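# Here is a sequence together with a model predicted from it:
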Amino acid sequence: MRYFIALVVCFSLIIPNFTSKAFAGEQENVYERRMELYKRVEAVTNLPWYYMAAIDQYERSIRLARKDLPKAEGLSGIYFRPEEWAGLLNPDIQDTNPVSIQFFNGIGFDGNGDGKADVRDDEDVLHAFAQYLLTYGTDHDNIKIGLWNYYKRDKTVGIIIGKAKIYKHFGRLDLEQHAFPVPLRSNHSYKNTWGDARGWGGRRIHEGTDIFAGYGVPVRATGYGIVEMKGWNRFGGWRVGIRDINNTYHYFAHLSGFAKDLQVGQVVEPGQVIGGVGSSGYGPPGTSGKFPPHLHYGMYKDNGYTEWSFDPYPHLRLWSREERARLKKG
C-alpha cells in the first residue's frame, strides 16, 4: 500500500510538469506558425509583418473581452462579419467565390491561391485586411490613415501602432512573461483591497491593489509593453501607464519619481525599472506624504469601445509565483 501511495504521489508531481511543458511547446508552435503567416503576407504585400501582427493581436484581444463577438478559433484573431466579407448586397453571405465577392464589394480575398475566399482560412483573412491597407499605402502614416478609416477610433489606432512598435522592437511574438511590480527580495506587503471604499476627492471604490514598501523601492514594468502615459494626477500623484500586447493597461501610481529617461512611447520589458515607491498624490502637483509609501497598481481592459478596471490581485499572486520559480531555475 505504501508503494502504491508513493507511485501516486510521484505521478501527481510528474504529470502537471509534463502537462505544463506540453502546453508551453504548443504555445511556442502557435507563435511560430503565426510568424510564418505574417511573413508570407509581408512577402506578397510589402506590409511590415509587425503591423499585421499588431492588428491581429488587437482583434484577438477585443474578441476575448467582448460577448458580442465570437472567440477566435484559428491562428488569426481578425474578425469579419459574414456580410462584410461577402458584400452587403450579396444574396449568399457564405459566398467563397472571389469573383462574386468582388462584384458585391465584399472584403473577402483569396490569399493562398486555392480559388476560394474563405473567411475561415487564416491566410485569406490576413490577406483581406492587408489588401484593404494597400489601398492606402505601405508606409507608417498611410497605414495609420487606413486603420482610422477602418476602426473610426483614435484610441484603437494608437493601441495598434503601439503593439506594432513592441513587436518590431523585440522581433518576436512570444511576449507573455510577467514580473512582480517591486523586487521580490524587497520588504513589501499587499492584500486584496479591490473595491474598498475611498473618500478623498469624493466617494469612490478602490480600483487596484496597494503594495506597501519602503520609500524609493524600485517599481518595475510587469510585462512587455509601451508607455502610454507619464505625469501627475491629483489622485495618483506621479504615475505611469503601460499598455501590453494583450490590450491591458497597467497603472502605477503614488510614485516618488520616474526612472531616468523614461518617456511616453518607450517600449519596456518585464522587470525594467520605471520609477520608485512613494507617497505622492491627493493634492496639487508636488503633494506628498499624506499616506504611507506604497504603490497603487491597477489593471484596465479596452474592448474597442470603452475601458474598465478589473482586480489585479490574482495576477500579482501568479506573477510572484512565476518569478520565484524562474529565480530558482536561474
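It's in.

# going forward, measure contacts and count neighbours with C-alpha atoms only.
OK.

# Report the contact partners of residue 243.
By CA atoms under 8 Å, 6 or more residues apart in numbering, the contact set of residue 243 is 159, 225-228, 249-250.

# From these, which land in helices?
When the contacts of residue 243 are checked against helices using DSSP state H, the ones located there are residue 159.

# quick check: longest strand of this structure.
If you go by DSSP state E, the chain has its longest strand at strand 248-258.

# starting at the chain centroid, how far to that one?
Relative to its chain's centre, strand 248-258 lies at 17 Å (CA atoms, centre = their mean, to the nearest Å).

# which stretches of this protein form helices?
Per DSSP H, the chain carries helices over the ranges 2-45, 49-65, 82-86, 98-103, 122-134, 140-151, 154-170, 313-329.

# so what does the third one touch, helix or strand wise?
What that stands for is helix 82-86. Judged by 3 or more CA pairs under 8 Å, 6 or more residues apart in numbering; DSSP states H and E, helix 82-86 is in contact with no other helix or strand.

# hang on, the earlier thing: of the contacts of residue 243, just say which sits nearest to residue 56.
Looking at the contacts of residue 243 and their distance to residue 56, the nearest is residue 159, at 12.0 Å (CA to CA).

# can you count the residues close to residue 26?
As a burial measure, the neighbour count of residue 26 was computed by other CA atoms under 10 Å and equals 12.

# do the same with residue 186
Residues within reach of residue 186, counting by other CA under 10 Å, total 11.

# Distance check, the residue nearest to residue 34 when sequence neighbours are not counted against residue 203.
The spatial neighbour of residue 34 that comes closest, neighbours along the chain excluded (CA to CA, 6 or more residues apart in numbering), is residue 75 at 6.3 Å. From residue 75 across to residue 203, the span is 45 Å (CA to CA, to the nearest Å).

# Those two: which is more packed in?
Taking neighbours as other CA under 10 Å, residue 75 and residue 203 compare with residue 75 leading, 16 against 8.

# doesn't residue 27 make contact with that one?
No: under the criterion of CA atoms under 8 Å, residue 75 makes no contact with residue 27, lying 11.1 Å away.

# can you give me the strands for the stretch 151-300 of the chain?
188-190, 197-198, 204-205, 209-213, 218-220, 225-233, 237-244, 248-258, 267-268, 273-277, 294-302 (DSSP state E, counting those that start in this stretch).

# Got another one to weigh against that:
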Amino acid sequence: MTCSLIFFLLFASPNISFGKEMSEEEAYQKRMELYKRVELTTQIPWYYIAAVDHYERSIRFVRKDIPKPGGITGIYIKPVQWAGWLNPNQTNPSLPSIELFNGFGIDGNGDGKANMNDDEDIIYSFANYILKYGIDEDHFRIALWNYYKRDRAVGLIMEKAKLYRHFGKLDLNAKTFPIPHRFNYSYRDTWGDRRGWGGRRIHEGTDIFAGYGVPVRSTCYGIVELKGWNKFGGWRVGIRDINNTYHYFAHLNGYAKDLHVGQIVEPGMLIGSVGSTGYGPPGTSGKFPPHLHYGMYKDNGYSEWSFDPYPHLRQWEWSDRKKRKN
C-alpha cells in the first residue's frame, strides 16, 4: 500500500456518493470535490487530474472501441491493465490479487476493494501512477507520455490543465457566435461543398459573409494553437477548446493586437477581423468576397477529422440572441 493511499485512508472525509441522476452543475461540483481531495492527499495539482479525466471523457464519447463513461469521471483503464496482465480473474476487485499480478488498480475510498467501476478508485489509481514519476510539470509530462505513447495526447492534456488552472473552474463549455450581432452577416450550410482552387477538395467549414474589418471573436474557452498564413486559408487562427475540438478561423483581414500562439481566450474575445485573404502566397487578398471561413475538427485520441459546424453556429447564434433579449 502506497504512502499516499495510507494518508488518504487516515484523513479522508466520508465517501462521496455519485448518483447517476444529477445536473451538470452537480456533476462539476462532485468532480471538483474529488479532484481537490486527490490534491490534498497526493499533492498533485487538481488541474492535472482534471485535465486527464476530461481528456479521457471527451475521447470516450467519440470512440466506438471503448465504453462510454458510466460515472462522473472519464478515465478508462482496461480490465487487463487494472487487474494485471496475467491475472486469471480480471473482474475481481480483490487487492491482494491485483497487487500479486502488479495491476494498476488501488483502493481509493477505503472499502478494501479496487473496483474499476468506482470513480474514487479510478481517480486515485491514476494519481498513484503519476506519483511514481513526480508531481512537477516535467515529470507529469513524462508520466503522460509513457501512459499514452502519443505526443498529441500529452499536448492536449497540458492545454486543458493550463485552462483549468487559469480559470479555476471546470465549466468551460460556454460558446458564442463568432460575429457580433450588431454587424450584418449571412451564412448557410456550405460544409462538404466542392472546392477547386489548389486541387479538388471538399469545403470543411461554414462561410459567414460580412464586410471587411468586421470583428471576429473566439467562440469558446480555449488556447490559440495556430496563427499565421496558409495558401488556402490566408491569415488564420486555430483555437483548441476544453473538449478537444479545434476551432478554425480563416481568410482573416488581420489579427487582434498581441494575439499569439499559446494565448488563453474565452468566448467573445476579439481575435481578428473578416477579410478575403488566401489562394496564393502570403498577402494574397481579394480573390473572393470577404467572409469568415469557420471550421471545426475533433480529436479522438488517434486522429482528427472535420465535422459540420453549421448546426453549432445556429445554436450559438440563437443563444446569443436570447441572452440579448434577457
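Good, I have the coordinates. This one's a predicted model, so the numbers in the text were calculated from it and none came from an experiment.

# any chance of the strands of the stretch 151-300 of the first structure in CSV, with distance to residue 318 of the first structure too?
Shown next, in CSV, are these (distance: least, CA to CA, whole Å):
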stretch, distance to residue 318 of the first structure
strand 188-190, 14
strand 197-198, 25
strand 204-205, 24
strand 209-213, 14
strand 218-220, 16
strand 225-233, 19
strand 237-244, 17
strand 248-258, 16
strand 267-268, 20
strand 273-277, 20
strand 294-302, 14
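
# closest to residue 64 of the first structure out of those?
Nearest to residue 64 of the first structure among those is strand 294-302; the distance by CA to CA comes to 10.4 Å.

# what about the aligned residue in the first structure for residue 91 of the second structure, distance to residue 119 of the first structure?
Applying TM-score structural alignment, one finds that residue 91 of the second structure aligns to residue 94 in the first structure. In this view, residue 94 of the first structure and residue 119 of the first structure are 9 Å apart by CA to CA.

# ok, those two, which is more surrounded?
Between residue 94 of the first structure and residue 119, counting by other CA under 10 Å, residue 119 is the more crowded of the two (25 against 14).

# residues in contact with the more buried one?
Residues 80, 82, 85, 96, 108, 125 are the ones in contact with residue 119 of the first structure under the rule CA under 8 Å, 6+ apart.

# Which one (most neighbours) among those residues?
Going through the contacts of residue 119 of the first structure with other CA under 10 Å as the criterion, the one with the most neighbours is residue 108, at 33 neighbours.

# which bit of the first structure covers stretch 270-282 of the second structure?
By TM-score structural alignment, stretch 270-282 of the second structure lines up with residues 273-285 in the first structure.

# Centre of the chain to that stretch, how far?
Averaging C-alpha positions (CA atoms, centre = their mean) puts stretch 273-285 of the first structure 25 Å from its chain's average.

# Endpoints of it, how far apart?
According to CA to CA, stretch 273-285 of the first structure extends 23 Å from its N-terminal end residue to its C-terminal end residue.

# Quick one: residues in contact with that stretch.
200-201, 213-221, 232-238, 240, 254-259, 262, 286-295.

# make it 7 Å
Stretch 273-285 of the first structure is touched from outside by 213-221, 232-238, 254-259, 262, 287-295, with contacts defined as CA atoms under 7 Å, 6 or more residues apart in numbering.

# residues of it that come out buried?
By 16 or more other CA atoms under 10 Å, the buried positions in stretch 273-285 of the first structure come out as 273-283.

# Would you check that residue 83 of the second structure makes contact with residue 98?
Yes: using CA atoms under 7 Å, residue 83 of the second structure is in contact with residue 98, at 4.9 Å.

# So which of those two has more stuff around it?
More neighbours sit around residue 83 than around the other of residue 83 of the second structure and residue 98, counting by other CA under 10 Å; the figures are 31 against 26.

# Next, the contact list for the more buried one, please.
Under the criterion of CA under 7 Å, 6+ apart, the contact partners of residue 83 of the second structure comprise 90, 98, 103-105.

# cool, residue 310 of the first structure as well?
For residue 310 of the first structure, the contacting residues are 299-300, taking CA under 7 Å, 6+ apart as the criterion.

# what about 6 Å?
residue 299 (CA atoms under 6 Å, 6 or more residues apart in numbering).

# Trace it over to the second structure, please.
By TM-score structural alignment, residue 310 of the first structure lines up with residue 307.

# Likewise for residue 298 of the first structure?
Residue 298 of the first structure maps onto residue 295 in the second structure when the alignment is built from TM-score structural alignment.

# Name the nearest residue to the most centrally placed residue in the first structure, ignoring sequence neighbours.
Of all residues in the first structure, the one closest to the mean position by CA atoms, centre = their mean is residue 246, 1.6 Å from it. With CA to CA, 6+ apart as the measure, residue 61 is the residue that lies nearest to residue 246 of the first structure, at 5.8 Å, once sequence neighbours are left out.

# Same question for residue 130 of the second structure.
residue 143 (6.1 Å).

# how close does the counterpart of the one you found in the first structure sit to residue 129 of the first structure?
Under the alignment defined by TM-score structural alignment, residue 143 of the second structure corresponds to residue 146 in the first structure. Shown here: residue 146 of the first structure relative to residue 129 of the first structure, a distance of 10 Å by CA to CA.

# And for residue 49 of the first structure?
Counting by CA to CA, the separation of residue 49 of the first structure from residue 129 of the first structure is 13 Å.

# mean shift of the longest strand of the first structure relative to the second structure?
Overlaying the second structure shows strand 248-258 of the first structure at a mean distance of 0.6 Å from the equivalent residues (mean CA distance after the TM-score superposition for the first structure).

# what residue of the second structure matches up with residue 189 of the first structure?
In the second structure, residue 189 of the first structure lines up with residue 186, judged by TM-score structural alignment.

# For that match, list the residues it contacts.
With contact set as CA under 6 Å, 6+ apart, residue 186 of the second structure has these partners: 208-209.
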